[in-house]
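Trainee: Mind looking at a prediction? Sequence and model below.
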Amino acid sequence: MNELTFIFQRFNWLSALDLFLVTLVFFGVLLLVRDTQAMVLLRGVLLLVVALSLLTSLVSLPAFSWLIQTIAPTLVLAIPVIFAPEIRRGLERLGRAGSPAAIFWQQSEKDVSTMRETIQAVVSACARLSARQHGALIILQRGDSLQEYIRTGVRLNAKVTPELLLQIFYPNTPLHDGAAIIVRDQVAAAACVMPLSASGILNRSPERQMGLRHRAALGTSEATDAIAVVVSEETGSISIAHGGRMIRRLDSERLENILMAFYQPPPKTSSLSDWFRRNRKPPAFREDIER
């Protein structure tokens, strides 16, 4: 009690700032590894550190304490190696958050009309593919360039229409296996190879039979700021992925509302709270992410 009283007597605003910064660092680390396989590893590391700290502080073990103190600095080098993918993903998000929401259509009347036509074509195609239970993966480019993925597919550079998307994803055709990437109002390429997700969200889902299309959609949303729309071949359900999150079982009306929300012009920010509000997920992604 005397020690606690002594600590509180020395507590001032600098101590509060110090605790706040330490808490902020831990919060940032947890945010980086959230919904990834690294979360389990981090939990194990924290339990091990706590157990070793208690053991060395409660019991007098000079040799063991010396060993722990000697090994501890190596964690500074080990942590970046172990959590390299999560750190890279977090820095990419930070870099994207520093700039206005990138929208490939400048907001003139003609470009807004083009945007709506493209989204309506995608929604119409997804509804018809869902009714026929034809699998599909459609990627809509936003701020990050997808050229490295476009090069893995077959270049089309054709105007987006429902009929074109239906033909691309018709079963057993040469272009149906892979993703169709849309840039502005054109299908830039089809049969593109996209990165698979390193997240544990799909593994924890009650429906674990989701295949490579869903994993590629989630992986693309983790690696870029693109929007991925998936139609399940088994059930015909429509899903959308963005920012490492996925919403499933959408109808055509809700899909259109979500896509339109993504391509609204960003509001002018005048304060820090507005900046955080702008960089949050759209309302649809804050409801029930994994349902």
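Mentor: Looks like it arrived, so ask away. Residues are numbered from 1 along each chain as shown.
Trainee: all contacts plus neighbour counts: C-alpha atoms, from now on.
Mentor: OK.
Trainee: neighbours of Arg278, just the number please.
Mentor: 17 (other C-alpha atoms under 10 Å).
Trainee: what about it, distance to Ala97?
Mentor: Arg278 is 9 Å from Ala97, where distance means C-alpha to C-alpha, to the nearest Å.
Trainee: So which residues of the protein form helices?
Mentor: Using DSSP state H, the helices of the chain run over residues 2-9, 13-33, 38-58, 62-71, 74-82, 84-97, 109-132, 147-150, 162-168, 201-204, 212-223, 252-262, 272-278.
Trainee: Give me the distance from the third one to the chain's centre.
Mentor: Using C-alpha atoms, centre = their mean, to the nearest Å, we find the averaged C-alpha position of helix 38-58 to lie 28 Å away from the chain's own average C-alpha position.
Trainee: List the buried residues of that helix.
Mentor: Ala38, Met39, Leu42 (16 or more other C-alpha atoms under 10 Å).
Trainee: same thing with the longest one?
Mentor: When neighbours are counted by 16+ other C-alpha under 10 Å, the buried residues of helix 109-132 are found to be 112, 115-116, 118-130.
Trainee: now the second one
Mentor: Along helix 13-33, the positions that meet the burial threshold by neighbour count (16+ other C-alpha under 10 Å) are Val29, Leu32, Val33.
Trainee: Can you redo those as TSV, where the extra columns are distance to Phe8?
Mentor: Listed next are those as TSV, based on distance: C-alpha to C-alpha, whole Å:
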residue	distance to Phe8
Val29	28
Leu32	33
Val33	34
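Trainee: this is the comparison structure:
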Amino acid sequence: MPFSNYFANFTFLDYLSNVLDIVLVWFVVYKLLMVIRGTKAVQLLKGIFVIVMIRSVSGLLGLNTLSWIMEQALTWGFLAVIIIFQPEVRRALEQLGRGRIFSRNVMQEDEEQRRMIEALTKSVSYMAKRRIGALISIEKETGMNDYIETGIPMHSYISSELLINIFIPNTPLHDGAVVIQKNQIAAAACYLPLSESPFISKELGTRHRAALGVSEVTDSITIVVSEETGAVSVTKNGDLYRELSSEEFKKLLEHELLKVAESDDSSNRWSWRGKKSDG
């Protein structure tokens, strides 16, 4: 049967149902990818892709033994996946039962962001008063996995007590940056790229240069607490905003992470761009 004749007897409803079928399949695949993003299952998918490619190439080249081995790996791999990734599979099924795979709980995410902001504000205020040096980078749209891999994995719930404890001098994790990813402390003692800008003030140290450096290559928000002065600074998009008060710091995070709309009243309008440093 010629391929051109396959669609000859299709009605409009047939076309519509096929298109809807394809769209729904892609939607399900996309949502599943969002569920496993950032987990060990991502590496598994890469491995499966490599096996499929080897299976296809070996079949074309007539490498029968290799092709058979890859075929067996794919045939029995599904069972192995269920056994190895049993916790991830269970978590995905639990989320499906709660209806969280196909719908984002915006209110819950907003509440998590607010808890993170409160923890950051409390910990930064504590460290600033006691001149405890700190460097914290918050991932936004641009992935920071390259920098997370340079540190010590934590994947911990964010609390002010934990953040303070990490940066206490002479502790194993205090030297380096904390990277926050998806409202969790992904890793500590991470290395961030230093800015090579010649316009940076000589009075700024390595933490500020690292904060500026990562802000030049990502859209992250990076917080610096000076060990010498206790001053709180923030970098974003290659700009440095220095000597922020606790109130300004909290409003900054709310503005950037919660996208709080500015008040129509100009007297109540607050813009952290007014604190921008020249270097």
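Mentor: Cool, the structure landed. As the structure is a prediction and not an experimental result, all values here were calculated from the model.
Trainee: tm score of chain vs chain?
Mentor: Once superposed, chain against chain, the TM-score is 0.57 (TM-score structural alignment, normalised by the length of structure 2); 168 aligned residues with a C-alpha RMSD of 1.9 Å.
Trainee: how about the helices of structure 1, which one is nearest Glu233 of structure 1?
Mentor: Set against Glu233 of structure 1 and scored by C-alpha to C-alpha, the helices of structure 1 come closest in helix 109-132, at 8.1 Å.
Trainee: ok so, going back, closest one to Gly243 of structure 1 among the helices of structure 1?
Mentor: So among these, helix 212-223 is nearest, using C-alpha to C-alpha, at 5.0 Å.
Trainee: Where does the closest one end up in structure 2?
Mentor: Residues 206-217 of structure 2 are where helix 212-223 of structure 1 aligns, with TM-score structural alignment as the criterion.
Trainee: can you check stretch 17-29 of structure 1 too?
Mentor: Using TM-score structural alignment, stretch 17-29 of structure 1 pairs with nothing in structure 2.
Trainee: Which position in structure 1 pairs with Asn183 of structure 2?
Mentor: Superposed on structure 1 with TM-score structural alignment, Asn183 of structure 2 falls opposite Asp185.
Trainee: Just give me the neighbour total for that match.
Mentor: Asp185 of structure 1: 22 neighbours (other C-alpha under 10 Å).
Trainee: can you pull the contacts of it?
Mentor: By C-alpha atoms under 8 Å, 6 or more residues apart in numbering, the contact set of Asp185 of structure 1 is Thr114, Met115, Thr118, Lys159, Val160.
Trainee: Looking for the alignment partner of the last one in structure 2.
Mentor: Under the alignment (TM-score structural alignment), Val160 of structure 1 pairs with Ile158 in structure 2.
Trainee: Pro174 of structure 1 -> structure 2?
Mentor: Under the alignment (TM-score structural alignment), Pro174 of structure 1 pairs with Pro172 in structure 2.
Trainee: Look up how far Gly133 of structure 2 lies from its match.
Mentor: Look at Pro172 of structure 2 and Gly133 of structure 2: by C-alpha to C-alpha, they are 14 Å apart.
Trainee: Those two: who's more crowded?
Mentor: More crowded of Pro172 of structure 2 and Gly133, by other C-alpha under 10 Å: Gly133, with 24 against 13.
Trainee: Next, the contact list for the alignment partner in structure 1 of the more buried one, please.
Mentor: Taking TM-score structural alignment, Gly133 of structure 2 has Gly135 as its aligned residue in structure 1. Shown in contact with Gly135 of structure 1 (C-alpha under 8 Å, 6+ apart): Leu129, Phe169, Pro171, Val230, Val231, Ser232, Glu233, Glu234, Gly236.
Trainee: go with 7 Å
Mentor: Phe169, Val231, Ser232, Glu233 (C-alpha atoms under 7 Å, 6 or more residues apart in numbering).
Trainee: can you check Thr224 of structure 1 too?
Mentor: Thr224 of structure 1 sits next to Asp144 when contact means C-alpha under 7 Å, 6+ apart.
Trainee: circling back: looking at the contacts of Gly135 of structure 1, spot the one nearest Leu47 of structure 1.
Mentor: Closest approach to Leu47 of structure 1 among the contacts of Gly135 of structure 1 (C-alpha to C-alpha): Ser232, at 39.7 Å.
Trainee: Please identify the residue in structure 2 that aligns with that closest one.
Mentor: Alignment note (TM-score structural alignment): Ser232 of structure 1 maps to Ser226 of structure 2.
Trainee: Quick check: the gap between that match and Leu244 of structure 2.
Mentor: Counting by C-alpha to C-alpha, the gap from Ser226 of structure 2 to Leu244 of structure 2 is 12 Å.
Trainee: The two: who's more crowded?
Mentor: More crowded of Ser226 of structure 2 and Leu244, by other C-alpha under 10 Å: Ser226, with 22 against 16.
Trainee: If we ignore the residues flanking it in sequence, what's nearest the more buried one?
Mentor: Gly133 (5.2 Å; C-alpha to C-alpha, 6 or more residues apart in numbering).
Trainee: which one in structure 1 is aligned with Leu192 of structure 2?
Mentor: In structure 1, Leu192 of structure 2 lands on Met194 (TM-score structural alignment).
Trainee: My guess is its match contacts His214. True?
Mentor: No. The criterion here is C-alpha atoms under 7 Å, and Met194 of structure 1 misses it with His214 at 10.8 Å.
Trainee: and Leu253 of structure 2, how many neighbours?
Mentor: Residues near Leu253 of structure 2, counting by other C-alpha under 10 Å, number 22.
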